[in-house]
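Engineer: No letters, just coordinates:
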């Protein structure tokens, strides 16, 4: 079941609606929101918004909002900085606290940091898709279909997932979209009494930010889009991500083999190397790949304590996005090969917990509400192409496949082009496999003139600003947010490379 609504103080709805005088009655936060370090404080409230902004007289939702006030003097304050952690499906209520703690001090002094749970997420009318076509079964079915019968079973599971969401989400299904959430952001702006908002979005948060700038260009202040989703339909994005994950995994294999060229992801050792590598998985990328394939095949043949190929692929998907997780994955592979232990491969957070169930439901619901989905033939064609590229693809991120059977198919895609907003600052890791850098480059084509791209070269992780600890990136973004404007040209910062042994 999705989490129940928290005890959040109600908004003051004495005005006639969003943007017409309504203010947020801030008070205590739900217990799930951490307290910031003293003397900072966090406070929470709600904003009432229409389910369908095109028909504001109809059903309404309460959007949960958090605020950590600026720590500087009144003269230093520049306004509010809305933040979104990504997804779709990521909860932002606590993110105002956790992300703010990592921001450069000059940004913390200048802005009230505002977090919110987007509609369908967390404490904002959470979406519930029930069993989602068996997604939470343990062990799950092998997510890589091989052969006609397996492909039919895969499509059937996607149809069941779509049907489960239609039943669980009901009349809200077509309205849990990025477009509606972008309008909610403007309702939050109005309820805060601000003429404009500054914004920091990571991953899916960049897609949401671009949509806000397209819909409300004259309400948009400084906007940072970190690790950008490209301006493609969601299924196309998922497929591009799957290809990037294969490139990243090859780099991982070389790193696990030890002694490889850090820039290329290849081992550099002879194919006949007698070395067992850093983790005992092999001394070349090819030998490590063989060990990896052996682990996956073993779990497919005989799952361990509910941990099979689907669970394994999810663990790999998670590890590939952040290099600090690579050593743990290597140790987990070694432990399984040595004694059949899968403890090192399991993520700390249970996949089928309430927060995860809500995340997965909101993720599909938003993606499928954002534009026309792929047809079943396209889904199978792309899966076959990925299998031809590599017999062991990681298909965990093909979340928009369910949109092939969605009951409310939108006729138009979410608008992302925003030529009339102020210049935007994009930030990207050169080798990010989750949101490949070509997404930032293509998204920028529809953004205002003067928008710039800050690239962290020789970096392999997802999420950059106030995340990777890079002074060049953090300083450039902080200067932009606090009044210096966008740089005169794109900025290239030198990243850390692959992890050291």
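Structural biologist: Good, I have the coordinates. These figures come from a predicted structure and were not determined experimentally.

Engineer: C-alpha only now, for contacts and for neighbours.
Structural biologist: OK.

Engineer: the strands in the stretch 1-150 of the chain, which residues?
Structural biologist: Listed in chain order, the strands of the stretch 1-150 of the chain (DSSP state E, counting those that start in this stretch) span 43-50, 60-68, 79-84, 111-116.

Engineer: ranking those by burial, who's on top?
Structural biologist: Each of the strands of the stretch 1-150 of the chain was scored by mean neighbour count; the highest is strand 111-116, a mean of 27, by mean count of other C-alpha atoms under 10 Å.

Engineer: So which other helices or strands are in contact with that strand?
Structural biologist: Contacts defined by 3 or more C-alpha pairs under 8 Å, 6 or more residues apart in numbering; DSSP states H and E place strand 111-116 against strand 60-68, strand 79-84, helix 95-100.

Engineer: change it to 10 Å
Structural biologist: Secondary-structure packing of strand 111-116 (3 or more C-alpha pairs under 10 Å, 6 or more residues apart in numbering; DSSP states H and E): strand 43-50, strand 60-68, strand 79-84, helix 95-100, helix 178-191, strand 197-202.

Engineer: quick check: angle from it to strand 197-202?
Structural biologist: Between strand 111-116 and strand 197-202, the angle comes out at 60 degrees (axes from the mean of the first three to the mean of the last three C-alpha atoms, to 10 degrees).

Engineer: Give me the angle between strand 111-116 and helix 178-191.
Structural biologist: Going by the same axes, to 10 degrees, strand 111-116 makes 140 degrees with helix 178-191.

Engineer: follow-up on the earlier one: mind putting the helices and strands packed on strand 111-116 into a markdown table with distance to residue 323?
Structural biologist: What follows is these, written out as a markdown table (distance: least, C-alpha to C-alpha, whole Å):
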| stretch | distance to residue 323 |
| --- | --- |
| strand 43-50 | 34 |
| strand 60-68 | 30 |
| strand 79-84 | 22 |
| helix 95-100 | 20 |
| helix 178-191 | 30 |
| strand 197-202 | 18 |
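
Engineer: Now do the strands in the stretch 351-500 of the chain.
Structural biologist: For the stretch 351-500 of the chain, the strands defined by DSSP E, counting those that start in this stretch occupy 425-429, 452-457, 491-494.

Engineer: Put this next to the previous one:
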């Protein structure tokens, strides 16, 4: 896996605040809409520049499942066939994080390892959600500056001022409304679940198994609620709170306290004497690392530094965003410590991590903004965001109020076409959740809300580990074994289970 997984970059754009949105439980009509058009035959061909045997195809899907004979979009799909046909059980769909992650890329990066781990029990398959990668994309025609992650993420200005965030969010919302069209308005979590079911039909499978990670756990949950009869063995890794009155708006709000819970792992690492030889030790005591980072970010607010990337400054918000990205993986700690060191050295030229060095592509920015705004209604009161930011900056200075700040959805002119799905305990008991205790993106306390919603449908494997993404990412043999055992035998722990570090 790469150090900066797209799922983390994209989920960082979620937001939270109070809402008046209504909720709904999925109904059979939603299933009927997915099956309204006859499933196509996929024209599989070797994926470009691939030597592993992966195949790729294009899946036509209705833009609007309520009008299956109307305009269609294409969804890029990929598969890596089982290398043990005699042991094949079915298809395992990889549901990527985000919004904005690529399932086709997930098959390329993880497919061979998962096929080996599961003994060839599955064809490993994935799709690029609408707006992503090789699927139908849309454009908001945003400027390079508006597509910088530190701006899409809506970090408040020095002192907590959000006036620039308000102006930028309004500008982005107007551009997406003007340029995105009906395709952009169709980019939703519900439609991703429907597209997965259409993919199932095209594969000729009665049921699918799944491995969803981060935002993919929510899409996986939506699918399991809408199409429970088509789920086989369902694994959800790094889960968010599925509260249907908030959804994406709630995920980022949770990231402020989550960063506080995860930061001590980095502080202990950065104060370890072993860092001395690497030139990465930030303090002699772990408790001194947090105030050092907070003070450095405040200094950069007023005195930004030139970086190795021409025209891109290291600001306080760039440092804070780098921190949030780095907290997702222990493997990113050296990058963050090095950036802090460079920022404190007047003679150094800081090197920004790739996600902060340049803008997101226009299609990626559009896809992320679309799903956030299309899934749920957002509060419209700017003063409510001002109050929330002011309070959150005091409680959680590491994130400086960004998790509750205004986003383009506040000014969206297009109301969500459908209400969010309510996750319930009605359905087969075939879900295994795995969750790290100190996850900075989808925190443990939010995952417990998902666990509660499932009732007896799920079992939870808790891993005593920091970071985002547990299965085959954390190095925890107990957690890995629980997931692999479930995928290969169907056996889950009899009750919720704890895996020590």
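Structural biologist: Looks like it arrived, so ask away. Computed from a predicted model, the values in this text were never measured in an experiment.

Engineer: Just tell me which of the helices and strands packed on strand 111-116 of structure 1 ends up closest to residue 363 of structure 1.
Structural biologist: Counting by C-alpha to C-alpha, residue 363 of structure 1 lies closest to helix 178-191 out of these; the figure is 10.8 Å.

Engineer: Specify, as a residue range, where that closest one falls in structure 2.
Structural biologist: The aligned range for helix 178-191 of structure 1 in structure 2 is 189-202, by TM-score structural alignment.

Engineer: ok, average deviation of that stretch from structure 1?
Structural biologist: With mean C-alpha distance after the TM-score superposition for structure 1, stretch 189-202 of structure 2 departs from structure 1 by a mean of 0.4 Å once superposed.

Engineer: do stretch 167-179 of structure 2 as well
Structural biologist: Mean deviation for stretch 167-179 of structure 2: 1.7 Å (mean C-alpha distance after the TM-score superposition for structure 1).

Engineer: Just give me the match in structure 2 for residue 94 of structure 1.
Structural biologist: Per TM-score structural alignment, residue 94 of structure 1 is aligned with residue 105.

Engineer: who's in contact with that match?
Structural biologist: 77, 78, 94, 96, 111, 126, 127, 128, 133 (C-alpha atoms under 10 Å, 6 or more residues apart in numbering).

Engineer: And residue 104 of structure 1, by the same measure?
Structural biologist: 465, 466, 471, 474, 475, 477, 478, 479.

Engineer: Of the residues you listed, which is the nearest to residue 105 of structure 1?
Structural biologist: residue 478 (8.8 Å).

Engineer: how about the closest one, what's its partner in structure 2?
Structural biologist: The equivalent of residue 478 of structure 1 in structure 2 is residue 484 (alignment by TM-score structural alignment).

Engineer: Ok, which of the strands of the stretch 1-150 of structure 1 comes nearest residue 202 of structure 1?
Structural biologist: strand 79-84 (6.4 Å).

Engineer: what range in structure 2 does the closest one sit on?
Structural biologist: Counting by TM-score structural alignment, strand 79-84 of structure 1 corresponds to residues 90-95.

Engineer: how close does the matching stretch sit to structure 1?
Structural biologist: For stretch 90-95 of structure 2, the mean deviation from structure 1 after alignment is 0.6 Å (mean C-alpha distance after the TM-score superposition for structure 1).

Engineer: Now do that stretch: distance to the chain's middle.
Structural biologist: Between the centre of stretch 90-95 of structure 2 and the centre of its chain there are 18 Å (C-alpha atoms, centre = their mean, to the nearest Å).

Engineer: for stretch 48-64 of structure 2, same thing?
Structural biologist: The mean C-alpha position of stretch 48-64 of structure 2 is separated from the chain mean by 22 Å, C-alpha atoms, centre = their mean.

Engineer: Between the two ends of that stretch, what distance do you get?
Structural biologist: Start-to-end span of stretch 48-64 of structure 2 (C-alpha to C-alpha, to the nearest Å) is 30 Å.

Engineer: which residue in structure 1 lines up with residue 131 of structure 2?
Structural biologist: Per TM-score structural alignment, residue 131 of structure 2 is aligned with residue 120.

Engineer: er, residue 419 of structure 2 I mean
Structural biologist: By TM-score structural alignment, residue 419 of structure 2 lines up with residue 412.

Engineer: tell me the contacts of its match?
Structural biologist: Applying C-alpha under 10 Å, 6+ apart, the residues contacting residue 412 of structure 1 are 369, 370, 371, 372.

Engineer: ranking the residues you listed by neighbours, who comes first?
Structural biologist: Highest neighbour count within these, by other C-alpha atoms under 10 Å: residue 369, with 26 neighbours.

Engineer: Find the nearest non-adjacent residue to that one, please.
Structural biologist: Distances taken as C-alpha to C-alpha, 6 or more residues apart in numbering put residue 177 closest to residue 369 of structure 1, at 5.0 Å, once the chain neighbours are dropped.
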